[in-house]
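Engineer: the amino acid sequence is not available; the structure is as follows:
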């Protein structure tokens, strides 16, 4: 957790460079809300607060803040931080048992419960708050924009620092290369194959998702080939979302959707048992069926998005989380030896 936070620090510094204390307050409130929720829930329902020491709440809060606009109202940020930890981690059973990326869960809660504010242009840019909007260090403006560009979400101001953060995590063996590489290659190739049209996406946003979100260990594939497939399908789903008009949520949808398919991905791409037969045809058929299921589900999510019915998915998820939490609690009529 400390290594992830260290890898994100330069990106957070760039947010301060762009807009001063406004984005810094978003980061601090997101982290504070996540830690407070972790403490209160653990104290009330578990009777322990030792889980605070693992640092996961701080990572969740920081990653959530990196996906937000720099001028997001702080009470909405606090709500998102609380929902990220509560419904993204604690109700799922705690650290390592979550099925979905907690930071992205919190972001979707914010989008569903505060749709007008979260889609408002006013929270993305304020002329009076700009400290530095761009650099003029290199002869090419595009290269300068890769180092720093003061637009987008808080974690999207420097492509170079995101990549360096990813390299740091790779060298520290905190993530593997399979998912980020497969995701970016798949996204790039498929995006280039799109028919002519106006498609917009954030390169830094894709890298933030590829390096820091999609590699979350509890919610990603655990096999060699499975990781490559998992990353490639996130890229494919993201391009499909962009092609069909999903403007801001394409990375959130793609990562959360593949989170839901991690178990079948690991099953299809499980290592062959020593001495067992390599049933290649069966594996290919299973992989094709899995891919068809993922793409069909993506189509449903895009349809729900355009009809503004994603809220019903979130409501169903709330019921599922709460029901699962109470189902896992010890029953008073069952003796525990």
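Structural biologist: Great, that's in hand. What you see is a predicted model, and the numbers here were worked out from it, not measured in a lab. Residues are numbered from 1 along each chain as shown.
Engineer: okay, CA-based contacts and neighbour counts for the rest of this
Structural biologist: Will do.
Engineer: all the helices of the stretch 1-150 of the chain, residue numbers only.
Structural biologist: 2-19, 21-41, 56-66, 74-85, 102-113, 115-118, 141-147 (DSSP state H, counting those that start in this stretch).
Engineer: deepest-packed of those helices, please.
Structural biologist: For the helices of the stretch 1-150 of the chain, average neighbour numbers computed from mean count of other C-alpha atoms under 10 Å are highest in helix 56-66, which has a mean of 27.
Engineer: list the contacts of that one.
Structural biologist: The contact list for helix 56-66, computed with C-alpha atoms under 8 Å, 6 or more residues apart in numbering, reads 1, 4-5, 12, 26-28, 30-35, 38, 77, 80-81, 84-85, 95, 102-104, 106-107, 153-156, 212-213.
Engineer: mind redoing it with 6 Å?
Structural biologist: 27, 30-31, 34-35, 81, 103, 154-155 (C-alpha atoms under 6 Å, 6 or more residues apart in numbering).
Engineer: who's in contact with residue 81?
Structural biologist: Contact partners of residue 81, counting by C-alpha under 6 Å, 6+ apart, are 30, 33-34, 61.
Engineer: from the residues you listed, which two are the most distant?
Structural biologist: 33 and 61 (7.6 Å; C-alpha to C-alpha).
Engineer: second structure for comparison follows:
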């Protein structure tokens, strides 16, 4: 008699982590091409080094920690490498970029147990490690202004009809100021639309983040956040699945509080680290936000007063944490936080007995 496996009815999908990561790479491709067009060999080397370092680190340390190397097949290391390159200055030394990518994989992902278990965005972790261990390099003006640009502007919209609006669109298409991934706002938007169509991200976090920053900027005129950096953060960094809330209301709140955190950091004197710090802070509170905004169990009634109190409580905690983080930054104590993070998270991994 021939036996066949049978399964109970359930929702099924052909998608897996590899398919999701591949779509993210496709979404990043327009911005990658324009970055290469502007910065040429410099951009190419940084991206290649970041990806290679991330992939090799994934292979080596997955073998050391978990005695397996199959995780490399899901393409997540490649995505981490690209995103890290995107938030780096165009003339960052390649050895520093390689170090950052390795730290992103080790201390941003693998030390938590691998993909889907990380509490912080790996690319942002990698960048902060670079800032702590190579402070002179990462704060040097030289990494922002190296060789001459291959191309400094594109006249596409204004070529058709030259006016203020078309000139603005050309600036949105290509504006080579800032990090590698910030050269084209339109390229990032195109990538975001693709991810929305493919249902890889939802609109809640980007919409809440962008609208909050816009509203706050009406009252705080001195806020100067790169439009490209904001788009990169809202579309590709803040929507990272393991480090962002699951539920729709939680996502919207998460984006809103990230926007407020950016404004607070800028008002308190943090400029160059505003986006990275905002991501880290909201990553830390992501699980708490998820718990507060989880749907009411079927058959139970919503206690609105209790829910409002919970939202207010976590809001106050986030805002107080913002002030604390700004204090740590002002007195140059962030490196010590990173050292403590390395020690605590390493001990936690060893104690978990996940290392084989």
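Structural biologist: Okay, I see it. Computed from a predicted structure; not experimentally measured.
Engineer: ok, of the contacts of residue 81 of the first structure, which one's closest to residue 283 of the first structure?
Structural biologist: Nearest to residue 283 of the first structure out of the contacts of residue 81 of the first structure is residue 61 (C-alpha to C-alpha; 39.1 Å).
Engineer: with adjacent residues omitted, what lies nearest to the closest one?
Structural biologist: Distances taken as C-alpha to C-alpha, 6 or more residues apart in numbering put residue 31 closest to residue 61 of the first structure, at 4.1 Å, once the chain neighbours are dropped.
Engineer: from residue 98 of the second structure, how far out is the aligned partner of that neighbour in the second structure?
Structural biologist: The equivalent of residue 31 of the first structure in the second structure is residue 51 (alignment by TM-score structural alignment). Going from residue 51 of the second structure to residue 98 of the second structure by C-alpha to C-alpha, to the nearest Å gives 8 Å.
Engineer: quick one, helices of the stretch 151-300 of the first structure?
Structural biologist: So, for the stretch 151-300 of the first structure - with DSSP H, counting those that start in this stretch - the helices run 159-171, 178-192, 203-208, 224-243, 250-260, 262-268, 280-306.
Engineer: element containing the aligned residue in the first structure for residue 351 of the second structure, please.
Structural biologist: Under the alignment (TM-score structural alignment), residue 351 of the second structure pairs with residue 327 in the first structure. Following DSSP states H and E, the helix or strand that holds residue 327 of the first structure is helix 310-328.
Engineer: sorry, back to before: in TSV: the helices of the stretch 151-300 of the first structure, plus mean neighbour count and distance to residue 131 of the first structure.
Structural biologist: Output for these, formatted as TSV (neighbours: other C-alpha atoms under 10 Å; distance: least, C-alpha to C-alpha, whole Å):
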stretch	mean neighbour count	distance to residue 131 of the first structure
helix 159-171	19	19
helix 178-192	20	31
helix 203-208	22	20
helix 224-243	24	31
helix 250-260	23	28
helix 262-268	19	42
helix 280-306	15	35
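Engineer: what span of the first structure is stretch 326-337 of the second structure aligned with?
Structural biologist: Aligned by TM-score structural alignment, stretch 326-337 of the second structure falls on residues 302-313 of the first structure.
Engineer: neighbouring contacts of that stretch?
Structural biologist: Contacts with stretch 302-313 of the first structure, where a contact means C-alpha under 6 Å, 6+ apart, come from residue 112.
Engineer: start and end of that stretch, how far apart?
Structural biologist: End-to-end distance of stretch 302-313 of the first structure (C-alpha to C-alpha): 12 Å.
Engineer: how close does residue 314 of the second structure get to residue 265 of the second structure?
Structural biologist: Between residue 314 of the second structure and residue 265 of the second structure the distance is 18 Å, computed by C-alpha to C-alpha.
Engineer: ugh, wrong one, I meant residue 235 of the second structure
Structural biologist: 20 Å.
Engineer: please tell me how far residue 301 of the first structure sits from residue 310 of the first structure.
Structural biologist: Using C-alpha to C-alpha, we find residue 301 of the first structure at a distance of 7 Å from residue 310 of the first structure.
Engineer: which residues do the two both contact?
Structural biologist: With C-alpha under 6 Å, 6+ apart as the test, residue 301 of the first structure and residue 310 reach no residue in common.
Engineer: whereabouts in the second structure does stretch 65-80 of the first structure align?
Structural biologist: Per TM-score structural alignment, the counterpart of stretch 65-80 of the first structure in the second structure is residues 85-100.
Engineer: what sits against residue 237 of the first structure?
Structural biologist: Going by C-alpha under 6 Å, 6+ apart, residue 237 of the first structure touches residue 254.
Engineer: repeat that for residue 44 of the first structure.
Structural biologist: Residues in contact with residue 44 of the first structure (C-alpha under 6 Å, 6+ apart): none are found.
Engineer: to which residue of the second structure is it aligned?
Structural biologist: Aligned by TM-score structural alignment, residue 44 of the first structure pairs with residue 64 of the second structure.
Engineer: measure the counterpart of residue 145 of the second structure in the first structure to residue 210 of the first structure for me?
Structural biologist: Here residue 145 of the second structure is matched to residue 125 in the first structure, going by TM-score structural alignment. Shown here: residue 125 of the first structure relative to residue 210 of the first structure, a distance of 25 Å by C-alpha to C-alpha.
Engineer: and those two? which has more neighbours close in?
Structural biologist: residue 210 (24 against 17; other C-alpha atoms under 10 Å).
Engineer: tell me the contacts of that one?
Structural biologist: Residue 210 of the first structure makes contact with residue 180, according to C-alpha under 6 Å, 6+ apart.
Engineer: show me what it aligns to in the second structure.
Structural biologist: Residue correspondence to the second structure (TM-score structural alignment): residue 210 of the first structure is matched to residue 234.
Engineer: check residue 250 of the first structure too.
Structural biologist: So, by TM-score structural alignment, residue 250 of the first structure is matched to residue 274.
Engineer: so which residue is smack in the middle of the second structure?
Structural biologist: Nearest to the mean C-alpha position of the second structure, by C-alpha atoms, centre = their mean, lies residue 237 at 2.3 Å.
Engineer: residues touching it, list them.
Structural biologist: Residues near residue 237 of the second structure by C-alpha under 6 Å, 6+ apart: none.
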